[in-house]
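J.: prediction below, plus the sequence it came from.
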Amino acid sequence: AQQVFGLIGEAVEQIGTRRETLQLKASTCVMRWLLPRLMQWQQERPDVPVELTTTVAYTVDFRREQFDAAVIYAPIAEQSAQARHLFDERLTPVCAPALLGGLHTPADLQQQVLLHPTRDERDWALWLKAANTRLSNLAQGHHFETLDLAMTVASQGSGVAIGDSALIGEDLKAGRLATPFELRVPTGMGYYLVYPPGTEPSAGLEQLMDWLVSQAQSPSQ
């Protein structure tokens, strides 16, 4: 009987200390920033495991989707109390380091293949307007479904992409990508960590969110 009660006690203790995996959703466009940090988090905090689901969608519907939190891309001025600000989107041209020698002014982009992270040219048009530059090759480049695809092609030296400077820090450090111009143009959009309204985040989720926010605010991010 003593052995039976001892086994029951051990089982109850194991259940009480079992770690629940946090379910996190994020758009593919933020993967270049988020994934290295989640890998670092798992090394430092194996007691708070995270399972990541990626999607091409920019938002989350917690009424239909069973996630503990999500990283969304949304207008800066429209966020609820459940949102934790990561960073604002600021666009700048991005290319392989090998192309830097031919990019001294924005007008030099006329000689390059422009890579668009969406099916339209709005990102490039916004940046070129801020740079007071007109190009005749704006609509002649390649269009991609996601920012990640455009950045991957840019890193191969096949053209110059336009993207959020905050998302490519790891690529810049590794020398895969470079930014030929200093101009960063805000779009009015940003990235946020959100959790279901009307709920209180668990201790593990609260710690993960605080850590990701601190990573986003770090000068080296």
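T.: Looks like it came in fine.
J.: switch to C-alpha atoms for all contacts and neighbour counts from now on
T.: Noted.
J.: three-state assignment of the most centrally placed residue in the chain?
T.: By C-alpha atoms, centre = their mean, the chain has its centre lying nearest to Val30, at 1.8 Å. Under the three-state scheme (DSSP: H, G, I helix; E, B strand; the rest coil), the conformation of Val30 reads as helix.
J.: wait, it sits on Leu167?
T.: Yes. Assessed by C-alpha atoms under 8 Å, Val30 is found in contact with Leu167 at 6.5 Å.
J.: nearest residue to Thr105 other than its sequence neighbours?
T.: Excluding its sequence neighbours, the residue lying closest to Thr105 (C-alpha to C-alpha, 6 or more residues apart in numbering) is Phe181, at 7.7 Å.
J.: my read is that Trp124 contacts Ile162, right?
T.: Yes. Counting by C-alpha under 8 Å, Trp124 touches Ile162, with 6.2 Å between them.
J.: which of these two has more neighbours?
T.: Using other C-alpha atoms under 10 Å as the criterion, Trp124 and Ile162 rank with Ile162 on top: 24 against 21.
J.: any idea how far that one is from Arg122?
T.: Ile162 sits 10 Å away from Arg122, going by C-alpha to C-alpha, to the nearest Å.
J.: ok, back up a step: distance of the residue nearest to the centre of the chain from Arg176?
T.: In this view, Val30 and Arg176 are 17 Å apart by C-alpha to C-alpha.
J.: and Ser202, by the same measure?
T.: In terms of C-alpha to C-alpha, Ser202 sits 38 Å off from Arg176.
J.: so those two - more neighbours on which side?
T.: Shown here are Ser202 and Arg176; by other C-alpha under 10 Å, Arg176 has more neighbours (19 against 11).
J.: putting a second one here so we can go through both:
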Amino acid sequence: MPVSPPPLKGLPLNALRAFEAAARLGGFAAAATELGVTAGAITAHVKTLEEALGAPLFERHARGVRLTALGQRVLPDFVEAFDRLGLAVQTLRAEAAPRQVHIATLPAIAQLWLSPRLPAIRAAAPEIAVSITAMEAPPDLKRAPFDLNLFFREDNLGRLVSADEIFPVCAPQLAADLVHPRDLAQVPCLSDAVWADDWQLWAEVAAPGWSFAPRGPVFSLYALAVEETVNGAGVLVGHEPLVAQQLATGALVAPFGARRRLRRTLRLWSARPLRPGSAAARVADWLSA
């Protein structure tokens, strides 16, 4: 009589994913943010996995968690496995929807640099649908479902799209009273919460030795700060790629000649090679031209 033993029960994929994310990112809260679940869900998944294995993967402490020796040994294999899975999923998405392109970028880049270029892309290739997701930091493209990444970077990853030079900009009606950088002390100076050191970086080249402390509103959205500058609310440090359109139309002017080129540049990249002639490759060519 043939023997049919019950199949060996596998480990739950969601639990393995929770372990890998928590181990790679160094905590349950960070893993929850990446996976879009609660920290309690990560805790439950990891506990289920540890119970199934009969061995702990993390040491719990008052300040967080730390991998056990077992967890440290197996983590590299799981990182590689989920990286490969993520890339395979991206390939599947691209093959299933070859005319859709998903771009991840900063909110300011999305609104001020990318959005004005979309009509030309639609006119040149109406069959391509471009989706944009604005986020404050680049995603892990090996895991996230994006075809292209467009962010400021200080390395040479991907394609150079534009240099980043900074200099004060304002509405034309304010420029007449701005002759010397020290005249900025008499007008509101708008700031961006993320690029909080812009004014000091520019002042170092415009007036060396001048300790300038801007007085004026602070915005968490750079695009909103640009809009308020156009409205005459004050002077803002402009990032050349992001204010080029307003300068071209005359909505903004640069009252001073001094500029500072930053180390970072606007760069476009993908986690996997773009197939020549594909929708993503065509969009990348347009954006980096």
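T.: Looks like it arrived, so ask away. Bear in mind that the values here come from a model prediction, so they are computed numbers and not experimental data.
J.: the residue nearest to the centre of the first structure and Gly163 of the first structure, how far apart?
T.: According to C-alpha to C-alpha, Val30 of the first structure stands 11 Å off from Gly163 of the first structure.
J.: is it true that Glu89 of the first structure touches Arg184?
T.: No. Judged on C-alpha under 8 Å, Glu89 of the first structure makes no contact with Arg184 at a distance of 9.1 Å.
J.: touching both of these two, which residues are there?
T.: Here Glu89 of the first structure and Arg184 share the contacting residues Ser165, scored by C-alpha atoms under 8 Å, 6 or more residues apart in numbering.
J.: neighbour-wise, which of those two wins?
T.: For Glu89 of the first structure versus Arg184, the count of surrounding residues by other C-alpha under 10 Å is larger for Glu89: 23 against 17.
J.: just give me the match in the second structure for the more buried one.
T.: Counting by TM-score structural alignment, Glu89 of the first structure lines up with Asp164 in the second structure.
J.: and its match, what does it touch?
T.: Contacts of Asp164 of the second structure were listed using C-alpha under 8 Å, 6+ apart, and they are 239-241, 261-266.
J.: so it belongs to a helix, correct?
T.: No. Counting by three-state DSSP, Asp164 of the second structure falls outside a helix, being strand.
J.: distance of it from Pro208 of the second structure?
T.: 21 Å.
J.: mind listing the strands for the stretch 151-289 of the second structure?
T.: Counting by DSSP state E, counting those that start in this stretch, the stretch 151-289 of the second structure has strands at residues 159-169, 189-192, 218-219, 235-239, 260-269.
J.: with the first structure overlaid, report how far the longest one is off on average.
T.: This means strand 159-169 of the second structure. For strand 159-169 of the second structure, the mean deviation from the first structure after alignment is 0.8 Å (mean C-alpha distance after the TM-score superposition for the first structure).
J.: equivalent analysis for the second one, please.
T.: By mean C-alpha distance after the TM-score superposition for the first structure, the fitted strand 189-192 of the second structure averages 0.8 Å away from its aligned residues in the first structure.
J.: other SSEs contacting that strand?
T.: For strand 189-192 of the second structure, the packing partners by 3 or more C-alpha pairs under 8 Å, 6 or more residues apart in numbering; DSSP states H and E come out as strand 218-219, helix 222-230, strand 235-239.
J.: in the first structure, what residues pair with it?
T.: Mapping strand 189-192 of the second structure onto the first structure (TM-score structural alignment) gives residues 114-117.
J.: do the same with the last one
T.: Taken onto the first structure by TM-score structural alignment, strand 260-269 of the second structure occupies residues 185-194 there.
J.: buried ones in that stretch, by neighbour count?
T.: For stretch 185-194 of the first structure, the neighbour count (16 or more other C-alpha atoms under 10 Å) marks 185-187, 189-194 as buried.
J.: what is the equivalent residue in the second structure for Lys129 of the first structure?
T.: In the second structure, the residue matched to Lys129 of the first structure (TM-score structural alignment) is Glu204.
J.: dump the residue contacts of that match.
T.: The neighbours of Glu204 of the second structure, taking C-alpha under 8 Å, 6+ apart as the test, are Trp210.
J.: Pro217 of the second structure now?
T.: Counted by C-alpha under 8 Å, 6+ apart, Pro217 of the second structure has contacts 188-191.
J.: mind checking what it lines up with in the first structure?
T.: Aligned partner of Pro217 of the second structure by TM-score structural alignment: His142.
J.: what's the burial count for the closest residue to Arg99 of the second structure other than its chain neighbours?
T.: Spatial nearest neighbour of Arg99 of the second structure, excluding adjacent residues (C-alpha to C-alpha, 6+ apart): Ile128 at 4.9 Å. Ile128 of the second structure: 19 surrounding residues under other C-alpha under 10 Å.
J.: same question for Ala271 of the second structure.
T.: Ala271 of the second structure has 17 neighbouring residues, counting by other C-alpha under 10 Å.
J.: distance of it relative to Val130 of the second structure?
T.: According to C-alpha to C-alpha, Ala271 of the second structure and Val130 of the second structure sit 18 Å apart.
J.: same question, Ala196 of the second structure
T.: Distance from Ala196 of the second structure to Val130 of the second structure, by C-alpha to C-alpha: 31 Å.
J.: got it, and Val179 of the second structure?
T.: Taking C-alpha to C-alpha, one finds Val179 of the second structure at 44 Å from Val130 of the second structure.
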